[in-house]
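K.L.:
structure for this input, please:
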Amino acid sequence: MNQSLLPVSSFRAAVGVQKPYDLVEAAGTLVAVSRRGAGTPVLCLHATAHGGRDFENLAEVLVPQGFEVVCVDWPGHGASPTDASREPASAKRYAVVLLALLPLLFGKAKPIIIGNSIGGAAALIAGHDQPEAMSALVLCNPGGLAPLDPVAARVIKLLVAFFNAGARGASWFPKAFELYYRLVLSGPAAHAQRARIVAAGPEMAPVLAQAWHSFGQVDADLAERAQALNLPVLFAWAKSDQIVAWSRSKRAAEKVPHARVEFFRGNHAAFLEDPQAFQSAFLRFVRNLHLQ
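P.N.:
Just a heads-up that it's a prediction; the model follows:
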């Protein structure tokens, strides 16, 4: 494809997949993809302003146990260039990228998809639209399940304004973003990746503003799609999340057929914040799928 590959900053690159990785063309853009191991395929999808490196410790555990762990940096994240299609960040856009990637990465194989936040929302959309392309979903504090009520509208408006200020280069934004990320990731196991995300925060502010704007749109409500899922689903919920709260997502999540819910320590990403408990829960879930 004809896409100018602008240099990726060291801060952004540190958050994403690490070498070796490939740049794969999908849905009119390029995404960085790393693959480790062989066996049951697991595709890992990160939150906005995060990257595939979120899952490196999970890969260390899963690869020796017969899994192939595949991690993707969303467009404009990590090692991936800015989206050549100029589509703004949204779960809907990322679901299109995901569905284009699946046959390229796996052929007819059906991966288990782990999706966090916007990655979970994208996986949910893809699982609804093409359930035959995957074997199961592990949704970690996914967006799209809480009602788009006045409370949500106020929070979204505030966060869009916050990230737009960062995109304009507000002098106070880096420190404020660091404080904000104490609400997003907690616990010693997440500290290293949180520091990388914070360092890249000013650069990622425009993408965060786009994503949060998208969360306020009518098509961001995924409750009906979730209730129509025809796949095994594990909700792995970091129970202290102040933004994607279980209390606001519970009503939709509990109506998802073939789903189970487990709770973990942490604020937004159980696999980062409570890794051992998440790893155990994931392996139990896979054993019940009879894939290994």
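K.L.:
going forward, measure contacts between C-alpha atoms and count neighbours the same way
P.N.:
Noted.
K.L.:
name all residues that make contact with Pro103.
P.N.:
Not one residue lies near Pro103 by CA atoms under 8 Å, 6 or more residues apart in numbering.
K.L.:
let's see this one next, to set against the first:
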Amino acid sequence: MSSNEAIPKITSRSVTVGKRQIFINELGQGYPLLMLHGGGAGASGLSNYSKNIEALAKHFRVLVADMPGYGKSTKGVNRDDPFGDLASAMLGLLDALDIKRAHVVGNSLGGACALRMALDAPKRVSALVLMGPGGINTTRSLPTPGLNQLLNYYSGEGPTLEKITRFIREYLVYDGSQVSDAMIEERFRSSIDPEVVAAPPLRRPKGLKAALRMDFTRDARLAQCQVPTLVLWGSADKVNRPSGGEALRKRMPNCDLYLFNKTGHWVQWERAAEFNAVTTGFLMNRVPA
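P.N.:
Just a heads-up that it's a prediction; the model follows:
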């Protein structure tokens, strides 16, 4: 599934948030659920959640955004505080949609954005589901091989089909044979958008201060965050270390942790049926009265 053609009832539009245009896809009715994609080259909301939108939209008003720097949204992210910039944009999106409070689901970079939203504006986030989120213990150990692949995509000879194929099939998922050539080619085309090449949205931190700000385990607010949180992590994740799940569980007072065996960085895609079931159950039980 590579576009909203496979989800015919979905509606899509751009929303003005400050000086940015944020592209969103919407399906379903009920309590709002904002879904935030990962930060891999060529990522977008629909490609990240193609196996989940319809299932979750049976219970929620599902809003799938292209975060700044990705898809059809305005390009460019503040390198001094990328997680904060993304979180501010997504909170601004909720404001623009007149949504006071929402559940937030985030994968990888989207998980980091979701968690930062909960720290910056806890009253706006009623529950979190985080899949292999970024920003956990990042200053306490060297980057993983998968994260290095991701961060080096635009360096050297620049983006190539070979580089993105290797990242997706060898590092993103446990079983690369499950990823179609068409999905990889679509991601590659998105990754070579001239605006993205000129200002890649995911880069190495700009200095020590930015690096420390991007490690949630160094943020004292984490231990005070009361937002109900479900962390889902593939035990074979080669991008963000699965040990990050236990780090969050220990620090956050209302955090549950599920580990998925023989699963990589893309839990919501690799284990879609189980993801849809556990996410629905967790979030349905946490809709505010």
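K.L.:
got a TM-score for the pair?
P.N.:
Put the two chains on top of each other and the TM-score (TM-score structural alignment, normalised by the length of the second structure) is 0.81; 271 aligned residues with a CA RMSD of 3.2 Å.
K.L.:
going on from the lengthiest helix in the first structure, what's the next piece of helix or strand?
P.N.:
Counting by DSSP state H, the longest helix found in the first structure is helix 150-167. Per DSSP states H and E, helix 150-167 of the first structure leads on to helix 173-184 as the next helix or strand towards the C-terminus.
K.L.:
tell me the angle that next one makes with helix 150-167.
P.N.:
Interaxial angle, helix 173-184 of the first structure versus helix 150-167 (axes from the mean of the first three to the mean of the last three CA atoms, to 10 degrees): 140 degrees.
K.L.:
which residues does helix 173-184 of the first structure contact?
P.N.:
Residues contacting helix 173-184 of the first structure (CA under 8 Å, 6+ apart): 165-166, 194, 198, 201-202, 241-242, 267-268.
K.L.:
please repeat the previous calculation with a cut-off of 7 Å.
P.N.:
If you take CA atoms under 7 Å, 6 or more residues apart in numbering as the criterion, helix 173-184 of the first structure is touched by 166, 198, 201-202, 267-268.
K.L.:
neighbour-wise, which one of the residues you listed leads?
P.N.:
Neighbour counts for the contacts of helix 173-184 of the first structure (other CA atoms under 10 Å) peak at His268, which has 29 neighbours.
K.L.:
counterpart of it over in the second structure?
P.N.:
Aligned counterpart of His268 of the first structure in the second structure: His265 (TM-score structural alignment).
K.L.:
thought its match was touching Arg241?
P.N.:
No: contact criterion CA atoms under 7 Å: His265 of the second structure and Arg241 do not qualify, at 9.2 Å.
K.L.:
check which helices and strands the longest strand belonging to the first structure is in contact with.
P.N.:
The residue-count maximum for a strand in the first structure (DSSP state E) belongs to strand 29-37. On a contact count with 3 or more CA pairs under 7 Å, 6 or more residues apart in numbering; DSSP states H and E, strand 29-37 of the first structure meets strand 22-26, strand 67-73.
K.L.:
which part of the second structure matches it?
P.N.:
Strand 29-37 of the first structure maps onto residues 20-28 of the second structure, going by TM-score structural alignment.
K.L.:
can you tell me the mean distance of the strand or helix carrying Arg251 of the first structure from the second structure after alignment?
P.N.:
Using DSSP H and E, Arg251 of the first structure maps to helix 246-253. In the superposition with the second structure, the average deviation recorded for helix 246-253 of the first structure is 3.2 Å (mean CA distance after the TM-score superposition for the first structure).
K.L.:
buried stuff in that helix?
P.N.:
Within helix 246-253 of the first structure, the residues that count as buried by 16 or more other CA atoms under 10 Å are 246, 249, 252-253.
K.L.:
residues in contact with the alignment partner in the first structure of Leu130 of the second structure?
P.N.:
Under the alignment by TM-score structural alignment, Leu130 of the second structure pairs with Leu139 in the first structure. Contacts here follow CA under 7 Å, 6+ apart; on that basis Leu139 of the first structure touches 114-116, 120, 234-236.
K.L.:
how does it look with 10 Å?
P.N.:
45, 113-117, 119-124, 233-237, 261, 269 (CA atoms under 10 Å, 6 or more residues apart in numbering).
K.L.:
check Phe83 of the second structure too.
P.N.:
77, 89, 109-117, 134-135, 210, 213-215 are the contacts of Phe83 of the second structure under CA under 10 Å, 6+ apart.
K.L.:
which element is it on?
P.N.:
helix 82-96.
K.L.:
hang on, isn't Val62 of the second structure packed against Ser12?
P.N.:
No: counting by CA atoms under 10 Å, Val62 of the second structure does not reach Ser12; the two are 11.7 Å apart.
K.L.:
who touches both of these two?
P.N.:
Common neighbours of Val62 of the second structure and Ser12, using CA under 10 Å, 6+ apart, are 24-27.
K.L.:
can you turn the buried part of the residues you listed into a PyMOL selection?
P.N.:
Selection of buried members from these for PyMOL, criterion 16+ other CA under 10 Å:
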select buried, resi 24+25+26+27
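K.L.:
tell me, what residue is most central in the second structure?
P.N.:
Gly110 (2.2 Å; CA atoms, centre = their mean).
K.L.:
roughly how far does the equivalent of Lys239 of the first structure over in the second structure sit from Met131 of the second structure?
P.N.:
In the second structure, the residue matched to Lys239 of the first structure (TM-score structural alignment) is Ser235. For Ser235 of the second structure, the distance to Met131 of the second structure (CA to CA, to the nearest Å) stands at 11 Å.
K.L.:
for Gly106 of the second structure, same thing?
P.N.:
6 Å.
K.L.:
more neighbours, the two?
P.N.:
Set Gly106 of the second structure next to Met131 and count neighbours by other CA under 10 Å: Met131 wins out with 29 against 24.
K.L.:
thinking again about what came up before, between the contacts of helix 173-184 of the first structure, which sits nearest Lys108 of the first structure?
P.N.:
His268 (31.8 Å; CA to CA).
K.L.:
contact partners for the closest one?
P.N.:
Contacts of His268 of the first structure (CA under 10 Å, 6+ apart): 47, 116-117, 140-142, 183-186, 236-245.
K.L.:
inside strands: which ones of those?
P.N.:
Using DSSP E, the subset of those located in strands is 116, 140, 236-238.
K.L.:
tabulate the residues you listed in JSON lines, adding columns for distance to Phe106 of the first structure.
P.N.:
Output for those, formatted as JSON lines (distance: CA to CA, whole Å):
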{"residue": "Asn116", "distance to Phe106 of the first structure": "20"}
{"residue": "Cys140", "distance to Phe106 of the first structure": "22"}
{"residue": "Ala236", "distance to Phe106 of the first structure": "24"}
{"residue": "Trp237", "distance to Phe106 of the first structure": "27"}
{"residue": "Ala238", "distance to Phe106 of the first structure": "29"}
